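1. Build me a model:
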Amino acid sequence: MRDGSTVLVTGAAGFIGSNLVGALSEALPTARIVGLDREPNPGNYKRWLTVDLADKDEVRQTLATLEVDLVIHLAAQAYVPGSLERPEDYVRDNVLATSNLLVALQERIVIPPIILASSCEVYGDQLDQTDEAVDPAPKSPYAATKLAQEHLIEASAAAFDVRYVICRLFNNFGPGQQHNRLVPSAIRAALRNEPFQLCGDGTAVRDWIDVRDTCAAIAQIARLRCEGVPTRLNLGAECPLAVAEVLAEVEHTFQLRLCITRQDDMPGHLRTTIANSQLARDALGWLPTRHLRDYLNEVLELITSDHSRYLTPPAPGSPW
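-> Predicted coordinates for the structure are as follows:
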């Protein structure tokens, strides 16, 4: 990208967005990075816009006066159980918001390239490693809305000749993750000697990747402005672990036993998601370098130095 380019990051207050700014600053040291979210700035973006993408007029007014050379679209609700309880919220915040963003961008003389953070959930259950050629088969409203985001961007790109890359993200863990996700909730339960509620039998397999590795890949796509990059990329570490294995890693690292209570698995949960990320590795020269045990040891060191860290849920951008 040219010096002084402006990168707009939507959903910048979230888990991925709060980690991405550092990777972008390293990959694009001269770029102006602008965070956009309806939530407040977590503190790591120098430039910030408080905007609800579901408000069409607000989006159009904001983007009409903003120079943008690249858009990284992270904004979305991303929780399968929540989508089953409130599917209308996911249609609003994932589908309508994406449509509003694209309509506003289409009013520009030159439409900037777009990077979309999609999800492995669009694939549905797969028995083995999944590559980008597998036909989507969403099993939850969340997955369906992520696939709808993809289709909206593909249609816009076809109509207006826009460069784009769709990144299908796998199971991220790392600094600042929402406290109701598996890894941070297991850590807190272990440290506080509280019951840990396990949905299902613990045999569901996920491909686990550190959020900082995911952000490094997205930053590299941004540096290339999507040029020469395949339009769909899996971003996974090819590191499958069953849920029970993740819990065992937590117990091993912290030398504590989890008090596990079980409940029936929730509808819409996938049994197996394992990435084939060879396309991203080849196209980006990218290789995930962090493993779950590395992150757990990192958290252990932080908690050892400040034992109060586990008493409150992690905030976006916090160390765990």
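
2. alpha carbons only for contacts and neighbour counts from here, please
-> Noted.

3. which other helices and strands contact the helix or strand encompassing residue 186?
-> Per DSSP states H and E: residue 186 is located in helix 182-192. If you count contacts as 3 or more CA pairs under 8 Å, 6 or more residues apart in numbering; DSSP states H and E, helix 182-192 packs onto strand 195-199, helix 243-254.

4. Turn these into a markdown table, columns for distance to residue 41.
-> Formatted as a markdown table, the helices and strands packed on helix 182-192 follow (distance: least, CA to CA, whole Å):
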| stretch | distance to residue 41 |
| --- | --- |
| strand 195-199 | 31 |
| helix 243-254 | 31 |
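
5. for those, which one sits closest to residue 298?
-> helix 243-254 (10.1 Å; CA to CA).

6. Might one say that residue 249 is in contact with residue 294?
-> No: counting by CA atoms under 8 Å, residue 249 does not reach residue 294; the two are 10.5 Å apart.

7. Between these two, which has more neighbouring residues?
-> Counted by other CA atoms under 10 Å, residue 249 and residue 294 do not tie: residue 249 has more neighbours, with 16 against 13.

8. show me what contacts the more buried one?
-> Counting by CA atoms under 8 Å, 6 or more residues apart in numbering, residue 249 makes contact with residue 293.

9. what about the helices in this structure?
-> Per DSSP state H, the chain carries helices over the ranges 15-27, 56-64, 80-85, 87-90, 97-106, 141-160, 182-192, 211-224, 243-254, 278-284, 292-305.

10. Now the second one, please; I'll put the structures next to each other:
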Amino acid sequence: MQSILVTGGAGFIGSNFVRYMLNKYPDYRIIVLDALTYAGNRENLADLEKDPRYLFYHGSIGDEKVVDNLMSNVDAVVNFAAETHVDRSIHEAGAFIDTDIRGTFVLLEAAKKYGIERFLHISTDEVYGSIENGSFKETDPLMPNSPYSASKAGGDLLVRSYFKTYDLPVLITRSSNNYGPYQYPEKLIPLFVTNAIDDQPLPLYGDGKNVRDWIYVEDNCAGIDVVLHRGKIGEIYNIGAGNERENIYITHFILDYLGKPKSLIKPVKDRPGHDRRYSVDTSKIRALGWEPKWSLEEGLKHTIDWYVENETWWRHIKEKQEEYKRFYEKHYASKDE
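-> Have a look, this model is predicted:
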């Protein structure tokens, strides 16, 4: 396995994965396919542009001709391409169905046609739904509670069906909440960090006690790498760091680290179907030899520092991108408690 197609490789996790793989495997070639929607950004991979092992193609996973052309030249596929933000799915569910389900179908058909060695589908712990106690195992039923998580669950089931029906060598990872450099500033941590830098309100949903397991993106990339190379074909692997914290804890940490007042916290009306707690059992991937290296506090410090030091990157999005402005106005501007 030396040539890998990474779909959605200009996004947050995808771009970090591409960089991780090229740093670790000098003989690998990475082909990135990305539609460059609002959250895809070629600047995320700017440092790789002159690397002969890296190739970028602008296009959608729903475009059968583009996918067919690229799939014929690779050994493996890692599919990050997806619409991913829960808030957006509540108002724009159709786009999630198109990308997360039909786009996955197009990729699977091409992978079947060309006899791809491994097809690794990147999913999310949100497909399990919310859990009050304990942790979800890979064998637990899927109970998605938002159009986003439902579309991802649909993609997961489609991938599984191609293994059962066509013997396609598939793998699935379901990770907990990622954070780190290059994350589009609509997600909680980059949104709150950049708002705090500008002394703008931090729009915190509900009582702020929703619990997430936070994993630094590099740890997730390492886990995906392990599954790609050592995972058992047809299996699903949860990836989480065991860093379960309430959103209010994350909010306070960001403000304290930046030396900003708690008065910046602005409670807003909770979103519909907001899952209370996510937690996944990671014993299966740990049996492959993987374990997270970053503590939550060190990862948060590193992430906050990155946004402080890369102000031009996020300020261009927040101040120049009309899509971001529309999103912020729709989801936060008029949601005071």
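
11. Need the TM-score between these chains.
-> TM-score of the superposed chains, computed with TM-score structural alignment, normalised by the length of the first structure, equals 0.88; 305 aligned residues with a CA RMSD of 2.1 Å.

12. So which of the helices of the first structure is nearest residue 234 of the first structure?
-> helix 278-284 (6.6 Å).

13. Mind reading off the mean deviation between the helix holding residue 186 of the first structure and the second structure?
-> Comparing helix 182-192 of the first structure with its match in the second structure after superposition yields a mean distance of 1.2 Å (mean CA distance after the TM-score superposition for the first structure).

14. returning to that earlier point: can you lay out the helices of the first structure as JSON lines showing distance to residue 34 of the first structure?
-> Below are the helices of the first structure laid out as JSON lines (distance: least, CA to CA, whole Å):
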{"stretch": "helix 15-27", "distance to residue 34 of the first structure": "9"}
{"stretch": "helix 56-64", "distance to residue 34 of the first structure": "12"}
{"stretch": "helix 80-85", "distance to residue 34 of the first structure": "28"}
{"stretch": "helix 87-90", "distance to residue 34 of the first structure": "24"}
{"stretch": "helix 97-106", "distance to residue 34 of the first structure": "15"}
{"stretch": "helix 141-160", "distance to residue 34 of the first structure": "21"}
{"stretch": "helix 182-192", "distance to residue 34 of the first structure": "28"}
{"stretch": "helix 211-224", "distance to residue 34 of the first structure": "14"}
{"stretch": "helix 243-254", "distance to residue 34 of the first structure": "35"}
{"stretch": "helix 278-284", "distance to residue 34 of the first structure": "24"}
{"stretch": "helix 292-305", "distance to residue 34 of the first structure": "28"}
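
15. Any idea which of the helices and strands packed on helix 182-192 of the first structure gets closest to residue 182 of the first structure?
-> helix 243-254 (8.3 Å).

16. tell me the average deviation of that closest one from the second structure after fitting.
-> With mean CA distance after the TM-score superposition for the first structure, helix 243-254 of the first structure averages 1.0 Å from its match.

17. For that helix, buried residues please.
-> 243, 246-251 (16 or more other CA atoms under 10 Å).

18. before we move on, what about stretch 30-43 of the first structure?
-> Quick answer for stretch 30-43 of the first structure (16+ other CA under 10 Å): 31-38, 41-42.

19. Need the max-distance pair from the residues you listed.
-> So, the buried residues of stretch 30-43 of the first structure by CA to CA: farthest apart are 31 and 38, at 22.7 Å.

20. which residues touch the aligned residue in the first structure for residue 14 of the second structure?
-> Mapped onto the first structure by TM-score structural alignment, residue 14 of the second structure lines up with residue 17. Residue 17 of the first structure is in contact with 9-11, 74, counting by CA under 8 Å, 6+ apart.
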